[in-house]
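In: mind folding the following:
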Amino acid sequence: MTDTEPRTAPSTPTPTPQPMWRLALWLTAEPVSLIGDQIFFLAMAWTAVQAGGPKGVGLVLVAGAVPRALLMLVGGAVVDRLGPRRIAVSSDILRALLMIVAVTALAGHSSIALLMTLAAVFGAIDALFYPATGSLAPRVVPSTQLVRVQNIRALGTRAALLVGAPLGGLLLTIGGTSLAFTVNVAAFTLSAGALALLKVRTDQSDQPDREGMIRQIIDGLRYALTEPVTRNLLLLVALLEFAVNGVINTAFPSLAADRGWGAQGLGWLVAAFGAGAAIAALVLITARRINRPGLLIPGAALTGAIVLALFAGAHNRSLVLALSFGIGVVGGIVGGIVIPLIQTTTPPDLLGRLMSLFGIATIGTAPLSIAAAAFITDQAGLRTAFLYASTLTLIGALACAASSSVRRLQIQHPAGRSS
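Out: Next up is the predicted model:
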């Protein structure tokens, strides 16, 4: 490939055609599994606060988050070795079985140590589930449909996040943890069944079995660090997610309190962000073509950096809501295009490890991003916190804009069209 040629995807077999009902079941069942995640951690937090107060909640949530983050790379290597569908189905089955164990274990007592153990096991299983589900789409649908399918998945994920916590609270009110975990058994079983029905291109990785797990992980990290497209796109996603997670979870509550808008104002801020992300996903789903994605991604990130900086001096509620909506749009555009690009530019035998790195960049760093934003807000104030988030996003945008490999990226569209 010469420097003037556009970046193209690796040559991979076309996924096996399958009926729409199977795809619809998969795209519906995956959010159901994510709702199960939300219900589980809400139930654990509620039980922990009764057993050990706020400190107990912190310990239990950390016990679930740390194994998920630390083992995500291992999970990606396992996915590349054994195949994503097999690992995704197994993960759902293991979580369903864990729910049955949790119902029995928590029937007599609910010590913090027991809750931490259950949360740690659940987090370790999640470290397998996320790379597996993230690697499925390129094996299920043609590359020309990846943007559309990934943004449908994004809408499902956001719906799951909105529904999971309220549903969990309702279940806890009606029947306690026993009912919540019983519903989770059904949710994870449904997800496993839907995944098992999918026809994927292959369930066996091209990676030779003789290669050790550590070596596989090192190979995945080396590829991510040396391949310019992957390196810069992952850097942008990591910095943008780090910035936005901190803003939403720390700066937004402080902003609503500082302006005297109260809890209702905070709710509107978060809702505006979610609406922006949903609108971006809908646009990408319905778009017939996406022109120059390699320029659109850094352009959107640069816009996000400007919007985050404008928060620092904004006091009018309508303006702040518009800015929150704008950040949601930026996040939706970047995530909705970057994931398909990573999936189509990554060799199939490395996809699980790359999606595990994407999971670390988005899910794994969330506790650190919230802690960093909270510290900056407390020590230097809201203005500095927003400028800090803006700077992180700007660095990611400039890294992508400076990469000729990223700028030349193309997305294949139906009927052989590319952009």
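
In: only C-alpha atoms from now on, for both contacts and neighbour counts.
Out: Will do.

In: quick check: G304 touching S324?
Out: No - with contacts counted by Cα atoms under 8 Å, G304 stays clear of S324, the gap being 10.1 Å.

In: just the buried positions in stretch 151-170, please.
Out: 151-161, 163-165, 167-169 (16 or more other Cα atoms under 10 Å).

In: out of those, which are inside helices?
Out: Among these, the members falling in helices (DSSP state H) are 151-161, 163-165, 167-169.

In: let me see the contact set for the closest residue to A69 other than its chain neighbours.
Out: The shortest distance from A69 to any non-neighbouring residue, by Cα to Cα, 6 or more residues apart in numbering, is to G364 (4.6 Å). Contacts were defined as Cα atoms under 8 Å, 6 or more residues apart in numbering; by that measure G364 touches A65, R68, A69.

In: which of those ranks first by neighbour count?
Out: R68 (28 neighbours; other Cα atoms under 10 Å).

In: now show me the structure for the sequence below, then we'll compare the two:
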Amino acid sequence: MRPLRSRRASADLSARPLGRDFWKIWAAAVANRFGDQVRVASFALLTADATDDAVWLGVVIGCNYLPWLLFGLLSGAAVDRLDKRRAFVAADLGRAVLCGLLVVSVFAGTVDVAVLAAFAFVLTGLQTVSDAAFTAMLPRVVARDRLAEAHSRLSAAQGVAGQFLGPPVAVALFVVAHALPFAANACTLVFAAMLVLRVRVPRDSGGALRDLRARTLFGDVAAGLRWVRDNRAVAAYGYAVGVMNFASAGVQATLVLYTVRELGLPAGVYGLALAAWGGGAIAGNLVAPLALRRVGPATLAKLAQTCQVVGYGLLVVADGAPEMFLALALNGFGAGNWNVTSTAVIQAASPVDLLGRVGSVMRMVSFGTAPLGALAGGVLADVVSLRAPAAVGVVASVAAIWVLASLTEKPGARPGERSGVRT
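Out: Coordinates of the predicted model:
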């Protein structure tokens, strides 16, 4: 009879709601993703309207990502020292003020490309603090055995808000008034900050984990890097994130040319191709919690990468739109499962005092490898073939499976432990 009661208790535990605090930060994160995508798309539109120089366009777009490489680790270390809720609110309100100043500058006609680059750089710099604070908050308001479900719901909603709604809304607002998208972003940032102000975030207990905090901010960064390096499973997921993003960026950077030149399809099909990838990713986000309960995170991570292998392989041999749509949907489905699995495992494994730093390490890997992958994909497409980036994707996904091969399931353990994580 005792095992039966244990199973019933486990079922009751898994059926409990995620709670109001989760839904508040869920709404805040979705609003931020939508607003950020509106802003980034509008920076490109405003820069193209101000200059025909492709170099300046690249500079402005690059300033939307460069702070992650320069300040991401420091932001994560700072957040681990600070009150997470206050750090999030301060960063988002600071970004809202900057968006307001940009609106005034656009209306006044005093914006040039150098000013746009500066605004993009500072806004993203504050975003590194906001995102690190969110990463550290979520496992504090959601039980660690529910992180996969929480990330599933969050990733699916962010995918819809960011990928499907953000860019077209940015274009529509920009047509009405060039400053309007930035005003909309200011509103989403204030909305997110007000929601997070109402979230009850438990304070750090310190104690046994106090030795993970060094005397200096750079010492904190070093401690976080050492922890990721020494944790076999988290390091494996980090390596896999790097190779996966490298390959994905190469394919995405050349996808429009692959669609139009290699397959000879109309340019409008490119939008449908992106929708196929995004739809597959959202489906993967939603399926991931059930799959995790059935097979465990280590197995699901490998299956997700296997979907990537098949998807990239189909792109290598595709000769029409149906094969391309299927390939991108499979690729997105694998990516959606992978994102939920890897994030839940890494957060479940990370000590509470290191959540900001570990999340920033993973973001640095993600944002650092993507530009390199896009550049490599462009070179390969020009020198070898427009199918070459997809071939690199096959190799990269196989390499990720090989890196993850040593991870094993431990039935009955929490997500981090099931994947062989040492905490």
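
In: on that earlier part again, from G64 of structure 1, how far off is the residue nearest to A69 of structure 1?
Out: As judged by Cα to Cα, to the nearest Å, G364 of structure 1 and G64 of structure 1 stand 11 Å apart.

In: what's the answer for M355 of structure 1, then?
Out: When Cα to Cα is the yardstick, M355 of structure 1 and G64 of structure 1 sit 20 Å from each other.

In: with neighbour numbers in mind, choose between the two.
Out: Neighbour totals were compared for M355 of structure 1 and G64, and M355 leads with 27 against 24 (other Cα under 10 Å).

In: alignment lookup: that one to structure 2.
Out: For M355 of structure 1, the aligned residue in structure 2 is G359 (criterion: TM-score structural alignment).

In: the stretch 1-150 of structure 1: helices as residue ranges?
Out: Secondary structure of the stretch 1-150 of structure 1 (DSSP state H, counting those that start in this stretch): helices at 20-70, 72-82, 84-108, 112-140, 146-197.

In: buried ones in the third one?
Out: So the one you mean is helix 84-108 of structure 1. Those would be 84-96, 98-100, 102-103, for helix 84-108 of structure 1 by 16+ other Cα under 10 Å.

In: next: stretch 57-70 of structure 1.
Out: Judged by neighbour count (16+ other Cα under 10 Å), stretch 57-70 of structure 1 contains these buried residues: V57, L59, V60, L61, V62, A63, G64, A65, V66, P67, R68, A69.

In: surely the second one touches M116?
Out: Yes - the criterion here is Cα under 8 Å, and L59 of structure 1 meets it with M116 at 7.0 Å.

In: okay, and whatever residue of structure 1 lines up with A222 of structure 2 sits in which element?
Out: Alignment note: A222 of structure 2 maps to I218 in structure 1; criterion TM-score structural alignment. Here I218 of structure 1, judged by DSSP states H and E, is contained in helix 213-226.

In: which bit of structure 2 covers the next helix-or-strand element following that helix?
Out: Counting by DSSP H and E, the next helix or strand C-terminal to helix 213-226 of structure 1 is helix 228-246. Under TM-score structural alignment, the counterpart of helix 228-246 of structure 1 in structure 2 spans residues 232-250.

In: what's the mean distance for the matching stretch versus structure 1?
Out: Mean deviation of stretch 232-250 of structure 2 relative to structure 1 after superposition (mean Cα distance after the TM-score superposition for structure 1): 1.1 Å.

In: distance from the chain centre to that stretch, please.
Out: 13 Å (Cα atoms, centre = their mean, to the nearest Å).

In: ok, now stretch 191-198 of structure 1?
Out: Stretch 191-198 of structure 1 has its C-alpha centroid displaced from the chain centroid by 20 Å (Cα atoms, centre = their mean).

In: report the buried residues of that stretch.
Out: So for stretch 191-198 of structure 1, counting by 16+ other Cα under 10 Å, buried means S191, A192, G193, A194, L195, A196, L198.

In: just the terminal-to-terminal distance for stretch 310-320 of structure 1.
Out: 9 Å.

In: can you give the distance of that stretch from its chain's centre?
Out: Distance, centroid of stretch 310-320 of structure 1 to centroid of chain: 28 Å (Cα atoms, centre = their mean).

In: please apply the same query to stretch 289-301 of structure 1.
Out: The answer for stretch 289-301 of structure 1 is 20 Å, by Cα atoms, centre = their mean.

In: same thing with stretch 108-125 of structure 1?
Out: 23 Å.

In: report the buried residues of it.
Out: Within stretch 108-125 of structure 1, the residues that count as buried by 16+ other Cα under 10 Å are 110, 112, 114-116, 118-125.

In: hmm, P414 and Q145 of structure 1 touching each other?
Out: Yes - using Cα under 8 Å, Q145 of structure 1 is in contact with P414, at 7.4 Å.

In: who has more neighbours out of the two?
Out: A count of neighbours by other Cα under 10 Å puts Q145 above the other of Q145 of structure 1 and P414, at 18 against 12.

In: what's the spacing between the alignment partner in structure 2 of that one and L138 of structure 2?
Out: Alignment note: Q145 of structure 1 maps to R146 in structure 2; criterion TM-score structural alignment. In this view, R146 of structure 2 and L138 of structure 2 are 11 Å apart by Cα to Cα.

In: just A170 of structure 2 next, same as before
Out: Distance from A170 of structure 2 to L138 of structure 2, counting by Cα to Cα: 28 Å.

In: again, but for K410 of structure 2
Out: Distance from K410 of structure 2 to L138 of structure 2, by Cα to Cα: 25 Å.

In: again, but for A376 of structure 2
Out: 35 Å.

In: circling back to that earlier point, could you dump the buried residues of stretch 191-198 of structure 1 into JSON lines and include distance to F242 of structure 1?
Out: Shown next, in JSON lines, are the buried residues of stretch 191-198 of structure 1 (distance: Cα to Cα, whole Å):
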{"residue": "S191", "distance to F242 of structure 1": "29"}
{"residue": "A192", "distance to F242 of structure 1": "31"}
{"residue": "G193", "distance to F242 of structure 1": "34"}
{"residue": "A194", "distance to F242 of structure 1": "32"}
{"residue": "L195", "distance to F242 of structure 1": "31"}
{"residue": "A196", "distance to F242 of structure 1": "34"}
{"residue": "L198", "distance to F242 of structure 1": "34"}
